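this one's structure only:
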């Protein structure tokens, strides 16, 4: 961007850094200073008028105009006039005046008329930190077709956006923008965002660009990999063969078989070493067990807080918790992380160092880096993320889960108790998720502390845990072996494998995002059991929950979540509510996302 020093200062005041961003400072209103010969009521209008009389009241000023363009009289009214306003109206003078015109029973008034000079123009009005006249001049001098094209926007997008700042017709409301103009604003907003994302991407030489084939290994498996698993493994194979360090995010629905993709990546990396980090001991343990089972020829090791100082140089596959971040690690050509969003900022910074631990002098080489997530994201978000990281989606599961989902209320409680008794009699396990650990006067649902007594009296082998429980991993492992009923918060949302878990009951379900509900539902029926998911709510009806129980795909759920909550900040991960975007709607605007992505890549 070839901005002058003065332009750069104004950009800074406006909190922007480009002409494209300036184009998104859309006027909130327009002054139409063209002279019309037809009077329109309830409209800001210009009159060519002679002042016939001026009357001063206690708190007002009344001016009688003869409007030459309409050929009749209009009464101007100013409330609480400032002294300088008095001098604008001199009897016998002819000038141009602008104000809101209203007509009732043949009488026409103009409220707050003001004398104007910029006749014949439609002037945009801006809300900005700059004074209105300064902002107008700045836009008129800086927002040129040439400047916008120089930043990479398409010709027709530039023309559409400029219409808003240099209008030939007054636009009465931004709600009335035609679809073409609205789509152009969406395009520009996303173009800026994705361009910024791609500028964050850094390319480094990879420590290894050799790759072993995975097919012989996959034929030894007691099942067949799904098409999407194979496609993702092929994506990774291409990455590992490049001399540029890979950065790829693999997003798979609950139970889509990401573990096999992790193991295949380790196989392809041989004889080079791979490191895998998981957010909990349970998860790391599960992954280690799978590696021991399906990669018998690979020397694997599990590293947790309890691991003694063993020599990790002897191992090809190091699997561990965040304990890995706090010890000396041998050089690895592939670093993988499961559920990266569950690590704290400090841990992520250490992870970045871990990923850089093989960097040669001059900072030229890094390991390949793969991150895995079981939290499905909308397809539009996946496309946007590709501006700074490669993305693979695994949307199908190796086997179809049979889970019945249902919204329930207080009146269903007796039936719910019978269902729980039934499932426990079948040696199945039940999970009860409560919104809070302790009582709250603001919440109409019981907390774990209030509810546990009822369940502990009624059932045997009841286990309780929550996010602040230091023993939660031990409790979950104990429950897995011996429990009937587990009472918890959403701490069990991700990753843990409970083969006998058949039912989950989520209390106050309307308080949780649909993606969280889907994660919790994904805990049941892991091994082909008939599963049940009950959403308990005090709300008499909820379209959101009704739509959820009819939807099984995590990626469709992620889209529904967007529709009901609007997207959050994708870059920073604040996906709670309130949109990062003013114009674009990620739930609806997939075609625009595709178009921006195509233009940025070509």
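Received, thanks. Since the structure is predicted, the reported quantities are computational estimates derived from the model, not experimental observations. Numbering: from 1, shown residues only.

contacts, neighbours, all on C-alpha from now
Will do.

so what's residue 94 up against?
By Cα atoms under 8 Å, 6 or more residues apart in numbering, the contact set of residue 94 is 48, 49, 50, 51.

and the biggest helix by length in the chain, what does it pack onto?
The residue-count maximum for a helix in the chain (DSSP state H) belongs to helix 179-200. On a contact count with 3 or more Cα pairs under 8 Å, 6 or more residues apart in numbering; DSSP states H and E, helix 179-200 meets helix 19-23, helix 155-165, helix 590-601.

residues of it that come out buried?
181-195, 197-198 (16 or more other Cα atoms under 10 Å).

cool, and stretch 531-550?
Per 16+ other Cα under 10 Å, stretch 531-550 contains these buried residues: 531, 532, 533, 534, 535, 536, 537, 545, 548, 549.

kindly check the end-to-end length of it for me.
Length of stretch 531-550, first residue to last, Cα to Cα, to the nearest Å: 15 Å.

can you give me the strands in the stretch 1-150 of the chain?
Using DSSP state E, counting those that start in this stretch, the strands assigned to the stretch 1-150 of the chain run over residues 29-32, 43-56, 60-67, 72-79, 94-104, 107-115, 122-125.

reformat those as TSV; add distance to residue 581.
Listed next are these as TSV, based on distance: least, Cα to Cα, whole Å:
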stretch	distance to residue 581
strand 29-32	21
strand 43-56	31
strand 60-67	44
strand 72-79	40
strand 94-104	34
strand 107-115	36
strand 122-125	22
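
and the comparison structure, right after this:
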């Protein structure tokens, strides 16, 4: 393409722009109205506008930093100052007194009335310069490519936009039913909106042109996930019939009865396992809903059939907790459990690997160490993945590829304690069947949640003492104090260490433990075991205890810097208390002043304990990428669609996908290729 050399191509490629169609879909982030002039006297602070007038005077100063000020006025007798901090001498010389000037920017109050800082401008000759006929697009910035250059490149690309017959992939009647334009019309409208466009709809992302593109993009992602599911189900899996005794034995031995929700979800899992195609089921349940027992019962179906089951968790802490729980349930039934994590080394590791390869280990529990080379299963029939969004896609594929014999793949049961809003589950997990354990075990008391300013920290000492005096235990969670990527765990660990020392000095008679990410695994495990055994009263920890730690006697949770965490993470941390029958509390300690979004988060937590309500709110506040851990799910980021805004399109997307896969598979491929391209292969994990 004219105007793009090797360096520009590299810069564009870094933002995913490699083909003409990528530029067609590189949509403006906002629009500037240069179709009209606003009298200077009518300017409003904070409202972008275009003005035209004569230059009255210019002034350059180099006191603290270079500055160029240009005063202008028009026939409305209003005056405006243009202020530049970055300028060249040649530029300053162009602003001659009396010259006509047209400028576009956002006015703000200055020392001598309104001013615009670094507006875009043109010094005009005496001839009339025509105003724009359409709104001017402002594109997301690309490093190393100026805004004017980028605008020209997009204009050039639009010049090569083909006609509807070559470009349109959706049937005309579908678009007519929805009242949506063709793809060509939608693209042109969004790059060059007419002056009478409804700016309210455009800014809200709900203009028919935006809806048209969002619909096709969501359809492409949905089709890609469904395709992956179809290709995976083309593999065979060994059916696991319900004929062994172990399931009944475990149900009889458990000190509790399954809730209705647990029984319903286990029935759904059993039906899947009995089929000769691989199960692909996501089990979601709120914190403490009892997913582990459903996983244990599913594992027994594989073990009863003489096969192996594996459970993979994202952290050693959580994996070890699963191992302890499952040992307590399964070893009395004569089942051999193997434990494999990064710290199992040397001869101990060789012994475990031998048991896994020979089939002597019927249930294998571990971290991502399960997927490493040299870990060979004799006959893996069921892979259980806990907190699946914590794993990279290749890791999950690696575990799947270790399974089965004779080309079979294992059944997959994926669990998450991060509730996923229904709309997001429909879009992000179209390749999985979704089950929800939507009931907590009886006897759980809702956690009372309060938010208090960090200035009231000393009062918490009394609160901790009161809980401990009643024979209870407490957590004090230190979240990241400074937001920086590298060294984050170090800063978090320092914060925890400092808090630990401060609390130990304030309460010398209280038994306090410490857990953070930079401790050796053995030290972490020892502290957790001591807390669980009641040998510690208070545990100071970082967010490593977010998932899966189960101490029913803990009834007080204090979360420091709560305003820095997302709703899902706060809800997970709060779920560490309220696991017994005692009344439990969660204190959200925040640094004032609170921003609007942080306040909304803390208010939501105070008002509800329902993880699904919290997840819906989180989706609104943070968007789907962060909620799912998009960078790891393998779902490409949506470029145009927004799952919280466009959720109402999902039922239509599903019915369109059904029709395309049944009647026009080649068309489905073209839609996937246009929007998803190479990212499609990841979605089968």
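Noted; the coordinates are in hand. Because the structure is predicted, anything quoted here is derived from the model rather than measured.

TM-score for these two?
Here the superposed chains carry a TM-score of 0.73, computed using TM-score structural alignment, normalised by the length of structure 1; 520 aligned residues with a Cα RMSD of 4.4 Å.

what's the match for residue 114 of structure 2 in structure 1?
Taking TM-score structural alignment, residue 114 of structure 2 has no aligned residue in structure 1.

I'd say residue 114 of structure 2 and residue 83 touch.
No - if you go by Cα atoms under 8 Å, residue 114 of structure 2 and residue 83 don't touch, sitting 10.6 Å apart.

and residue 383 of structure 2, how far is that from residue 96 of structure 2?
Taking Cα to Cα, one finds residue 383 of structure 2 at 75 Å from residue 96 of structure 2.

who's more crowded, the two?
Shown here are residue 383 of structure 2 and residue 96; by other Cα atoms under 10 Å, residue 383 has more neighbours (26 against 16).

picking that back up, among the helices and strands packed on helix 179-200 of structure 1, show me which one is buried the most.
Counting by mean count of other Cα atoms under 10 Å, helix 19-23 has the highest mean neighbour count of those, with a mean of 21.

any residues touching that helix, and which ones?
Residues from elsewhere that reach helix 19-23 of structure 1, judged by Cα under 8 Å, 6+ apart: 16, 139, 142-143, 147-148, 151, 161-162, 165, 188-189, 192.

let me know the closest of the residues you listed to residue 438 of structure 1.
residue 189 (43.3 Å; Cα to Cα).

which residues touch the closest one?
21, 24, 581, 583, 584.

with distance to residue 116 of structure 1 added, can I get these in CSV?
Supplementary listing: those in CSV, determined by distance: Cα to Cα, whole Å:
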residue, distance to residue 116 of structure 1
21, 31
24, 28
581, 37
583, 34
584, 37
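
which of those line up with contacts in structure 2?
Counting by both residues aligned by TM-score structural alignment, their matches' Cα atoms under 8 Å, structure 2 reproduces these contacts from those: 581, 583, 584.

give me the range in structure 1 that stretch 537-551 of structure 2 lines up against.
Against structure 1, stretch 537-551 of structure 2 falls on residues 484-498 (TM-score structural alignment).

kindly check the end-to-end length of that stretch for me.
11 Å.

distance from the chain centre to that stretch, please.
Centre-to-centre, stretch 484-498 of structure 1 and its host chain are 25 Å apart (Cα atoms, centre = their mean, to the nearest Å).

pull the residues that contact it.
282-283, 286, 374, 424, 427-437, 448, 452, 459-467, 479-480, 516, 519-520, 523-524, 526.

picking that back up, so of the kept ones among the contacts of residue 189 of structure 1, which ones are in helices?
Going by DSSP H, the helices hold none of those.

let me know the closest of those to residue 305 of structure 1.
residue 581 (41.9 Å).

what sits against the closest one?
189, 567.

distance of it from residue 214 of structure 1?
42 Å.

residue 613 of structure 2 maps to what in structure 1?
Using TM-score structural alignment, residue 613 of structure 2 pairs with residue 556 in structure 1.

could you dump the kept ones among the contacts of residue 189 of structure 1 to CSV with distance to residue 292 of structure 1?
As requested, those are exported to CSV (distance: Cα to Cα, whole Å):
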residue, distance to residue 292 of structure 1
581, 46
583, 50
584, 47
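
nearest to residue 75 of structure 1, of those?
residue 583 (41.3 Å).

touching, the closest one and residue 184? I think so.
No - with contact defined as Cα under 8 Å, residue 583 of structure 1 does not count as touching residue 184 (9.7 Å).
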